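Trainee: Sequence plus the predicted model coming up.
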Amino acid sequence: MAEERENTANAPEQDLSEMMRVRREKMDAFRAMGVPPFGHRFEVTDYASALKEKYDYLAEDEEGEEEVRIAGRLMAIRGHGKASFSTLNDRTGNIQVYFKMDVLGEQKYKEEFKRLDIGDIIGIRGVVFKTRRGEVTVRVEDFDLLSKSLRPLPEKFHGLKDVDTRYRQRYLDLMVNHDVREVFRKRTKIIQSIRRYLDTRDFLEVETPVLSTLAGGAAARPFITHHNALDIDLYLRIATELSLKRLIVGGLDRVYEMGRIFRNEGMDVRHNPEFTSIEIYQAFADHRDLMEITEGIVRQAAEDVLGTTKITYQGVEIDLGSVRTISMNDAVREETGKDFLSCQTVDEARAMAREIGVPFEERHGIGGILNAAFEEKVEDGLMQPTFITGHPTEISPLAKRNADDPRITDRFEFFVYGRELANGFTELNDPIDQEQRFMDQLAQREAGDAEAHVMDRDFITALEYGLPPTGGLGIGIDRLVMLLTDSPSIRDVLLFPTMKPLAE
């Protein structure tokens, strides 16, 4: 009967300490033999998945002719006295490896192999063969210890399940949960897809400051830090918008930036204090052009990573190739029967909101109440891809007013599965109007809205030099990755999500 070397799942603390003591004794034994327990460079020429594919043609007990060199972590060791089958994991997956005393030699087998533990990292030189059970396997002719694992893995066969440990110690999560590795491989492919989409359309990727004397470009609370040399407080950016629009003023007609954004706000399955977004700006365009870009980016990413635009997210079938467009007011009217833009006074809008049970704040005007009704009655039900347009001017301080109805702006939000994935608009390029919008935001700030926009005089100065008609767009990269990897929480797509420190 094959015997696994250790089972550490849910091991008591004293057992864990004993296992670690034994591993350190083995480390000392390797040193005494002249074998470095933390080795050096190993030339890798082969990988698990490629070997299994390449040698699948072998018949039972048939072996290949070439030497292979593979390295990875031992994930299982099954002993049979003078021979042992083990599982080696590298960045492409698992492969079975076979240690035999007659091949390695009695001293190498008994003195070195027998001191290996699950979790150790080794380099192997050997020959591929297929077992009688039809499994492609590497017969080990020699091996090097590359890193002795001094801690046992948390679980052996079923992966790491404790969510808190998975997020705090992502290295363990990646080590034992191979599907998690795949999520982050897809994340990289999604980002590469977005960059290709924009680069082929002559957009220029740029970098703008993370630290700023003002926190602008979004309605959010910033993180504050202090610069000692200048003796001033600085803010971690809550958006890249105002910096990127300054570049449009300067003549860089198509720009984008993908990077970390920081907002000092609540945390839930959709929000982390630091997250990745991309903002895109195109001169001589408007919100309709950016809606086309939004749809193109999402569709292309789905096709590049999944091979289809028809996906399933949390059990809901979604077709990313079919997008609906509807105004905010029409969406609310469709759901509740109430037309808020028909209201002549704020009191009329308040009465309408009360009728359908929509909470609002006293500072809200008609536009703010319409937005509250949308968030309360419509947003969560937008399962299929939907562009919501016609956002009230009151809640859109940086968007251009609609030419036919100044109460609303030429703005859109893109929703999938009841979640906002993107936000864009025709940029406000009238410096006089922009200054008044900032003044209105300051009034809201004084009325208690801590997330209202601050006054940015330098940005107004830039607009006074002339901002061409411009369309702008922001996409939440983490939410897009969640959607395309069927991940329920933003923490599942961040390698190192923000966590409250454990008590010592």
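Mentor: That came through fine.
Trainee: only C-alpha atoms for contact and neighbour calcs from this point on.
Mentor: Will do.
Trainee: Correct me if wrong: His271 contacts Ile490.
Mentor: Yes. Assessed by Cα atoms under 8 Å, His271 is found in contact with Ile490 at 6.7 Å.
Trainee: between these two, who's got more neighbours?
Mentor: When His271 and Ile490 are compared for neighbours, Ile490 comes out ahead with 21 against 16, by other Cα atoms under 10 Å.
Trainee: remind me, longest strand of this protein?
Mentor: For the chain, the strand that runs over the most residues, judged by DSSP state E, is strand 63-79.
Trainee: the inter-axis angle of the helix or strand just after it versus strand 63-79?
Mentor: Counting by DSSP states H and E, the next helix or strand C-terminal to strand 63-79 is strand 83-90. Per axes from the mean of the first three to the mean of the last three Cα atoms, to 10 degrees, the angle that strand 83-90 makes with strand 63-79 is 100 degrees.
Trainee: what element comes up after strand 83-90 heading to the C-terminus?
Mentor: The helix or strand immediately downstream of strand 83-90 is strand 93-100, counting by DSSP H and E.
Trainee: residue ranges for the helices of the stretch 101-250 of the chain, please.
Mentor: Shown for the stretch 101-250 of the chain, the helices assigned by DSSP state H, counting those that start in this stretch span residues 101-104, 106-107, 163-168, 170-176, 178-199, 241-249.
Trainee: To Ala215, which of the ones you listed lies closest?
Mentor: helix 241-249 (9.8 Å; Cα to Cα).
Trainee: which strands and helices sit next to that closest one?
Mentor: strand 254-262, strand 274-283, helix 457-465 (3 or more Cα pairs under 8 Å, 6 or more residues apart in numbering; DSSP states H and E).
Trainee: I'd like the ones you listed as CSV, with mean neighbour count appended.
Mentor: What follows is these, written out as CSV (neighbours: other Cα atoms under 10 Å):
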stretch, mean neighbour count
strand 254-262, 21
strand 274-283, 22
helix 457-465, 15
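Trainee: Report the buried residues of stretch 39-54.
Mentor: By neighbour count with 16 or more other Cα atoms under 10 Å, stretch 39-54 contains the buried residues Tyr47, Ala48, Leu51, Lys52.
Trainee: Tell me the spatial nearest neighbour of the first one, not counting adjacent residues.
Mentor: Sequence neighbours aside, Ile70 is the residue nearest to Tyr47 in space, at 6.0 Å (criterion: Cα to Cα, 6 or more residues apart in numbering).
Trainee: Ok, the last one next?
Mentor: Excluding its sequence neighbours, the residue lying closest to Lys52 (Cα to Cα, 6+ apart) is Val136, at 5.7 Å.
Trainee: this is the other structure I want to compare:
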Amino acid sequence: MSKQQSPQQPEPHSTLAEIRATRLVKADKLRALGMNPYAYNWISTHQAAALQLEYADLANSGEVDIQVSIAGRIIARRVMGKLAFFSIQDETGTIQLYLNKQQIETGMADIPDAFSHLKQLTDVGDIIGVKGKIARTERGELSVLVTEYVMLTKSLLPLPDKWHGLTDVAKRYRQRYIDTIVNPAVRDTFRKRAQITSGIRRYLEDLDFIEIETPVLQSEAGGADARPFNTYHNTLEMPLYLRIATELHLKRLIVGGFEKVFELGRIFRNEGVSTRHNPEFTSIEVYQAYADYEDMMTLTEGMITTVAQSVLGTLEIDYQGTPISLAAPWRRVTMHEIVLEVTGLDFRSFDSLETAQAAVKDAAIGGCDDVKSLGKLLNEVFEQKCETSLIQPTFVLDYPVEISPLAKPHRSKPGIVERFELFAVGRELANSFSELTDPVDQRERLELQAARKAEGDNEAHDVDEDFLTALEYGMPPTGGLGIGIDRLVMLLCNCASIRDAIAFPLLKPEQSDEQSEDA
């Protein structure tokens, strides 16, 4: 078999419009030959990765007397006289096609000059189906010795230059379909994401939890401090919100007699965009009757370690160059303890807000002058100075009541609620409470939140009277848990930005022509 030549280079001096026009002409020529450039189907016997694995031991220059049928996108073409070498890519990987004029024109005798048409009318980006035997070239490349080919889809636009790839980050997110063609690692991330979400569901279902969908359109936003998206129902003539959490409806189900429920779905918050925030994101919320936040810690640790081991095959991972151990048990530390450890400030020793603010100022921690309670000041110091230090998985326990309106008061610590957040690589991954079940206490807290809204707080909400009515019928002791799926995927798949963990992140419209020269 002949030595491979250098890959065919893209048309460097042609505009996208010129390339598209040329390829449309090729599509018309295929039709004239009776070859539909947009086929209806194709039956494959194998995929690329399976062939590479099955024939990994095939010797150089060896052949296997077996017919295979495979389809994929052309990602490279090398043509020289009566021979051509294409590389095609399917969902699983790549494989080489060995194209010989004599073999193809024998196998496709009903189409005169089939080999010439293959050379002249195909381009990088086209999707083709082929049949032939398996062989390994003299240079060691596993190949399909093609006897028949079919154009399945004629590509009208070129792929990015092989040597430079799709390097524009915004274009990668905006045109994810190109990103996933040219970057196999991106496809791998979304494949793992699917495995992570299915693994979470399987773990919970094995523990007898059931998933029940709750409304996305809600008359009252609630369950979190977050600014909602507003919409309007024309027929009902009523304003509505996109949900900012699934919490209050899942708790209604606990009131109604379900003991283990969850929902994994989309949440919408009309807030800023950053490397760890997207206005539309995925979370899972889990509620278990007769459980508390200690039970939820055990559940969280077990679920994440089980899923990580299943998807990654290890609990020792690398995140952006930092080794992370997911092996249990994870560290547990109270908010007071971690603030004291990192800053030297012991909030339990302060007898007033003024004393605490003076100490915080002496510690050169700014932006706290307008904080109006000791608990909120503690949380502000924690967020500024401690979160980024929590690299290994860490449960931070026992939060101030002022920032936890849906959590049950701590059974032995005044001013504190039974709440934890899970941190890793300096960011929050999960949030959990021993859920507040006292309807009188809950009303007082929601009314305080409504007062904040009346004062102009865009993240505060009105009192949800129906939810309070449900609590008055009686909700059993309950542990609740919320996990940000996108951030968990970021950790397990080594994504630097949340946009790398979301297939189609929200972006501003392009200001320039969408079809730029490097598309």
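Mentor: In hand now; what should we look at? Here the structure is a predicted model, which is why all the values come from computation and not from measurement.
Trainee: one step back: quick one: map the residue nearest to Lys52 of the first structure onto the second structure.
Mentor: Superposed on the second structure with TM-score structural alignment, Val136 of the first structure falls opposite Leu142.
Trainee: Give me the neighbour count for that match.
Mentor: Using other Cα under 10 Å: Leu142 of the second structure sits among 25 other residues.
Trainee: again with Ile75 of the second structure
Mentor: Counted with other Cα under 10 Å, the neighbours of Ile75 of the second structure add up to 20.
Trainee: Report the contact partners of it.
Mentor: Phe86, Ser87, Ile88, Gln89, Val124, Gly125 (Cα atoms under 8 Å, 6 or more residues apart in numbering).
Trainee: With distance to Asn329 of the first structure as new columns, can the helices and strands packed on helix 241-249 of the first structure be given to me in JSON lines?
Mentor: Compiled in JSON lines, those are given as follows (distance: least, Cα to Cα, whole Å):
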{"stretch": "strand 254-262", "distance to Asn329 of the first structure": "30"}
{"stretch": "strand 274-283", "distance to Asn329 of the first structure": "26"}
{"stretch": "helix 457-465", "distance to Asn329 of the first structure": "30"}
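Trainee: Please identify the helix or strand for Thr22 of the second structure.
Mentor: Using DSSP H and E, Thr22 of the second structure falls within helix 16-32.
Trainee: on contacts alone, who are the packing partners of that helix?
Mentor: With contacts taken as 3+ Cα pairs under 8 Å, 6+ apart, helix 16-32 of the second structure sits against helix 114-121.
Trainee: got the buried residues for the helix it packs on?
Mentor: Neighbour-count burial for helix 114-121 of the second structure [16+ other Cα under 10 Å]: Ala114, Phe115, Leu118, Lys119, Leu121.
Trainee: mean distance, that helix to its aligned residues in the first structure?
Mentor: With mean Cα distance after the TM-score superposition for the first structure, helix 114-121 of the second structure departs from the first structure by a mean of 2.0 Å once superposed.
Trainee: which residue packs closest to the aligned partner of Arg166 of the first structure in the second structure, ignoring adjacent ones?
Mentor: Using TM-score structural alignment, the partner of Arg166 of the first structure in the second structure is Arg172. Using Cα to Cα, 6+ apart and skipping residues adjacent in sequence, the residue nearest Arg172 of the second structure is Asp179, 5.3 Å away.
Trainee: The one you found is in contact with Ala170, isn't it?
Mentor: No. Asp179 of the second structure is beyond contact range of Ala170, at 10.7 Å (criterion: Cα under 8 Å).
Trainee: Could I get the contacting residues of Arg166 of the first structure?
Mentor: Leu160, Leu172, Asp173.
Trainee: any idea how far Ala71 of the first structure is from the second one?
Mentor: So that's Leu172 of the first structure. As judged by Cα to Cα, to the nearest Å, Leu172 of the first structure and Ala71 of the first structure stand 18 Å apart.
Trainee: Compare those two and say which is more crowded by neighbours.
Mentor: Ala71 (25 against 17).
Trainee: circling back to that earlier point, which position in the second structure aligns with the residue nearest to Tyr47 of the first structure?
Mentor: Under TM-score structural alignment, Ile70 of the first structure pairs with Ile70 in the second structure.
Trainee: got it, and Val176 of the first structure?
Mentor: Aligned by TM-score structural alignment, Val176 of the first structure pairs with Val182 of the second structure.
Trainee: Now do that match: how many residues are near it, please.
Mentor: As a burial measure, Val182 of the second structure scores 19 neighbours (other Cα under 10 Å).
Trainee: Pull up the gap between it and Cys386 of the second structure, please.
Mentor: Applying Cα to Cα to Val182 of the second structure and Cys386 of the second structure gives a distance of 39 Å.
Trainee: just Arg31 of the second structure next, same as before
Mentor: 66 Å.
Trainee: How about Phe209 of the second structure?
Mentor: Distance from Phe209 of the second structure to Cys386 of the second structure, by Cα to Cα: 34 Å.
Trainee: swap in Ala49 of the second structure?
Mentor: When Ala49 of the second structure is compared with Cys386 of the second structure (using Cα to Cα), they lie 45 Å apart.
Trainee: got it, and Leu468 of the second structure?
Mentor: Relative to Cys386 of the second structure, Leu468 of the second structure is positioned 35 Å away (Cα to Cα).
Trainee: Kindly report the same for Phe258 of the second structure.
Mentor: Counting by Cα to Cα, the separation of Phe258 of the second structure from Cys386 of the second structure is 38 Å.
Trainee: out of the two, which sits in the busier spot?
Mentor: A count of neighbours by other Cα under 10 Å puts Cys386 above the other of Phe258 of the second structure and Cys386, at 19 against 16.
Trainee: Would you mind finding the match for that one in the first structure?
Mentor: Using TM-score structural alignment, Cys386 of the second structure pairs with Val378 in the first structure.
Trainee: If anything else comes up later, I'll come back, but that's it for now.
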